[in-house]
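Chemist: Please find the sequence and the predicted model below.
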Amino acid sequence: MNATATRAGRWTATDVPDQAGRVAVITGANTGIGYEAAKVLAARGATVVLACRNPERADDALARLATAVPGARAEFLRLDLSSLASIRDAAAELRERHPEIDLLVNNAGVMWTPRSLTADGFELQFGTNHLGHFAFTGLVLDRLLPVVGSRVVTISSMGHRSGRIDFDDLQSERAYGRHRAYGASKLANLMFTYELQRRLDVAGANTAAVAAHPGGAGTELVRNSPPLIRFLYPLFEPLVTQSAERGALPTLRAATDPFARGGEYYGPDGIGEVKGFPKRVGSHSRSHDKLAQRRLWQESLQLTGVTFPV
C-alpha cells in the first residue's frame, strides 16, 4: 500500500493491495465503474467475474480488459438482476465454478426509468437495485463466509438521501415517481448493508458488508433520465461528474482497503461528495433506522424466497 497517498487522504488505485489468488465477482461490470473496478482488480492479480445481463456487451468488456491488462484472468457470468430465475441460475453456476469467493461487488443498477416491472412483478428500480442484489447475495454468501477478509460491497448513491421506504407500497403501485423510486432503491442498498453487517457480527463471520457510492460519475445511467435532463446534461456534466475511473475508487477502497470495516460507507471527499478521492462518509439518518432495516430484510426474504446463512 502507498502509505504516503493514504496519509494525504488521496487514496488511489495504486493503493489497492495485491489481489493474487482472490476471486472478485462484480455485477454490471461490462461498463462504467464496474468495469473500471474490474480492470484494477485484474491488474492486481484477482480473477474477476463479470456478472452481466448482455453476453455481447460482456464479450466486448472482456476484450477491452484483455487489452488493458494482458494476461488478465476474467470470466463472464450471465446474470439478469430483474429475474429471480436468472439470479438462481447464475448463483448455481457461480457456486460450481468457485468454491470460495473473496469479493462480491453489487454494482449493477438502473436509474430513473419509467415505471415498469421485473419478470417477477417487482417495480423495476427497487426490484433490480435492491431485491436482485439481495437475492444474489443470499444465494452465494456461503461461498464468502469461510474466507477471511471477504467482503460484500454494495453500491448506493447520493440519491439515497431523498429516498423513503414505503412499506405499504414497496412496488410503487399507488404512485410512481422515477426519482423517488430510485432514491428508495438506493436507500434500501444501505439498509441492506447495515442489517447484513449486524447479522455477520452476530454470527462472528469472517465476511464484512461495506457500502460505497461513486459521486457524480460519468456512466451510462443518465440514459434513462427525462428528455430535458438528457438535453441539458452535456452543459453541466463537467461540473457534476467525474470519470468512471475516478468514480470506481470508493468501490475499490471499500473492497480492498485493509483498514475498511464492516458497516462503513465510502464516497468522494469533495464538496457535496460529487467528486474527489474516496473517504469514509456518512449516510442519511433514515438508513440507520434499525427497525426499518429489519423490516426491509423480512419483506425482502418473503418477496424473493431467498434465505441467508446468517
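Modeler: Alright, I've got the coordinates.

Chemist: use CA for all of it now, contacts and neighbours both
Modeler: Fine.

Chemist: need the strands for the stretch 201-310 of the chain, in chain order.
Modeler: 208-212, 265-268, 278-280 (DSSP state E, counting those that start in this stretch).

Chemist: As CSV, the ones you listed with mean neighbour count would be great.
Modeler: Shown next, in CSV, are the strands of the stretch 201-310 of the chain (neighbours: other C-alpha atoms under 10 Å):
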stretch, mean neighbour count
strand 208-212, 29
strand 265-268, 28
strand 278-280, 23
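
Chemist: okay if I get the ones you listed as TSV plus distance to residue 115?
Modeler: TSV is the format used below for the strands of the stretch 201-310 of the chain (distance: least, C-alpha to C-alpha, whole Å):
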stretch	distance to residue 115
strand 208-212	26
strand 265-268	29
strand 278-280	33
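
Chemist: Structure two is appended below for comparative analysis:
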Amino acid sequence: MPDRIALVTGATSGIGTETALGLARAGFRVGLVGRDPERTRATAARIRATVPGAQADGFVADLSVQAEIRRLAAEIRERYPRLDVLVNNAGAIFDRYGATADGIERTWALDHLAYMHLSLELLDLLRAAAPARIVNVASAAHRRGRIAFDDLGHAANYSPIAVYSQAKLGNVLFSAALARRLAGTGITSNALHPGVIASGFASGNGGWFGLGWRVIRPFLAKPDDGAATSIHLATSPTVEGVTGRYFDARRPVEPSARGRDVDLQERVWAMSLEQLGRQDIAR
C-alpha cells in the first residue's frame, strides 16, 4: 500500500483524468470514480501504463443518485484503510430540466449534493489519514449564482446556466461550512476554479446549447491546465493546513459576496443535509 491514497470523482475524462494522472505521478494510489464501467477500467489501465509503478483502482457509480453514493462509499471503505485526498470533481451541465431517482434536479444533485454526500460518507477514512485534504472543483460561474430556495430546481423557468451557477455556488458554500466543522481535525476543505476548459462536461447536450459548446471547445484551455489547481491543493506543502478558501490559478482569491456569506453557508448546509437525510457533524 502506498504511503498516500487519493480518490478522484469524474475521473474518466477531462480534468478528472488529468488530476488522477497528476496524483499518480506524485506517488498516490488513485481511486477513480466513473459512471461507465468500461471507461473507468480503461482510464485505470491508462494510468497504470503511463505512470511506472502506479496503482489505480476503478469504482463505478452514478453520483446523482444517493443510494449509489452510499454503495460507493461502502466499497471504498472495504478497499482502503484511509484516504489522504478526496477530489470532488464530477459534474455536468444539462440543457433541459430533469430530476434524479431521489426527486432532485439533476444539476444540483450531481454538481453539489454529491460533493457533500461523498465527503461526509468518507470522513472516517479521511480522519484515519489526517492530515488529509478535501478538494472541491467549483467554478467562477459561482459568482453569478444565487440559491433559489423557492424553486431550487428552476422547474418553472429552467436555465442551464442558472442551475449550474447555483450548484457551483453550492460548492463554495459547502467547502467553507465543512472547513468550520473540521477545524482542528487536520482535514482541510477548499474549493477552486479550474479555468474554462475543453472538457466533456457539456458533451451530452443537443440543440443550440450543445452546438455552442462544440463550437467554442477548440479555443478553450486543455484539461491538464484545468487540473493544475486541483493537484496543487492535493499535494503542495504550501497549502498544508490552509482551509475554507477558494483558489484560482493555484492562488487563494476571494469568492463572491454570496460565497463568503456565513449565514447563507449555514442555510444551504442545513437544507442540503435535509435533502440527504443526514444529521449534522460535530463542530
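Modeler: Yep, that arrived. The structure presented is a predicted model; accordingly, all values stated were derived computationally and were not measured.

Chemist: picking that back up, with respect to residue 85 of structure 1, which of the strands of the stretch 201-310 of structure 1 lies nearest?
Modeler: Closest of the strands of the stretch 201-310 of structure 1 to residue 85 of structure 1 is strand 208-212, at 24.8 Å (criterion: C-alpha to C-alpha).

Chemist: What is that closest one packed up against?
Modeler: In terms of contacts (3 or more C-alpha pairs under 8 Å, 6 or more residues apart in numbering; DSSP states H and E), strand 208-212 of structure 1 is packed against strand 151-155, helix 178-203, helix 249-256, strand 265-268.

Chemist: how about these in JSON lines, adding distance to residue 233 of structure 1?
Modeler: Converted to JSON lines, these look like this (distance: least, C-alpha to C-alpha, whole Å):
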{"stretch": "strand 151-155", "distance to residue 233 of structure 1": "23"}
{"stretch": "helix 178-203", "distance to residue 233 of structure 1": "16"}
{"stretch": "helix 249-256", "distance to residue 233 of structure 1": "23"}
{"stretch": "strand 265-268", "distance to residue 233 of structure 1": "21"}
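
Chemist: what's the closest of the ones you listed to residue 230 of structure 1?
Modeler: The closest approach between residue 230 of structure 1 and any of those, judged by C-alpha to C-alpha, belongs to helix 178-203 at 14.4 Å.

Chemist: Show me what counts as buried in that closest one.
Modeler: The neighbour-count check on helix 178-203 of structure 1 (16 or more other C-alpha atoms under 10 Å) flags 178-201 as buried.

Chemist: Stretch 83-96 of structure 1 too?
Modeler: By neighbour count with 16+ other C-alpha under 10 Å, stretch 83-96 of structure 1 contains the buried residues 83-84, 86-91, 94-95.

Chemist: just stretch 121-137 of structure 2 next, same as before
Modeler: Applying 16+ other C-alpha under 10 Å to stretch 121-137 of structure 2 flags 121-123, 125-127, 129-137 as buried.

Chemist: ok, of the residues you listed, which one's closest to residue 95 of structure 2?
Modeler: Among the buried residues of stretch 121-137 of structure 2, and counting by C-alpha to C-alpha, the member closest to residue 95 of structure 2 is residue 137, at 20.7 Å.

Chemist: Can you tell me the closest non-neighbouring residue to the residue most central in space within structure 2?
Modeler: Geometric centre of structure 2, nearest residue: residue 88, 2.3 Å, by C-alpha atoms, centre = their mean. Nearest non-adjacent residue to residue 88 of structure 2, counting by C-alpha to C-alpha, 6 or more residues apart in numbering: residue 136, 4.9 Å away.

Chemist: Residue 80 of structure 1 now?
Modeler: That would be residue 53: by C-alpha to C-alpha, 6+ apart, it lies 4.7 Å from residue 80 of structure 1.

Chemist: Isn't the one you found up against residue 82?
Modeler: No. Checked against C-alpha atoms under 8 Å, the pair residue 53 of structure 1 and residue 82 is beyond contact range at 9.4 Å.
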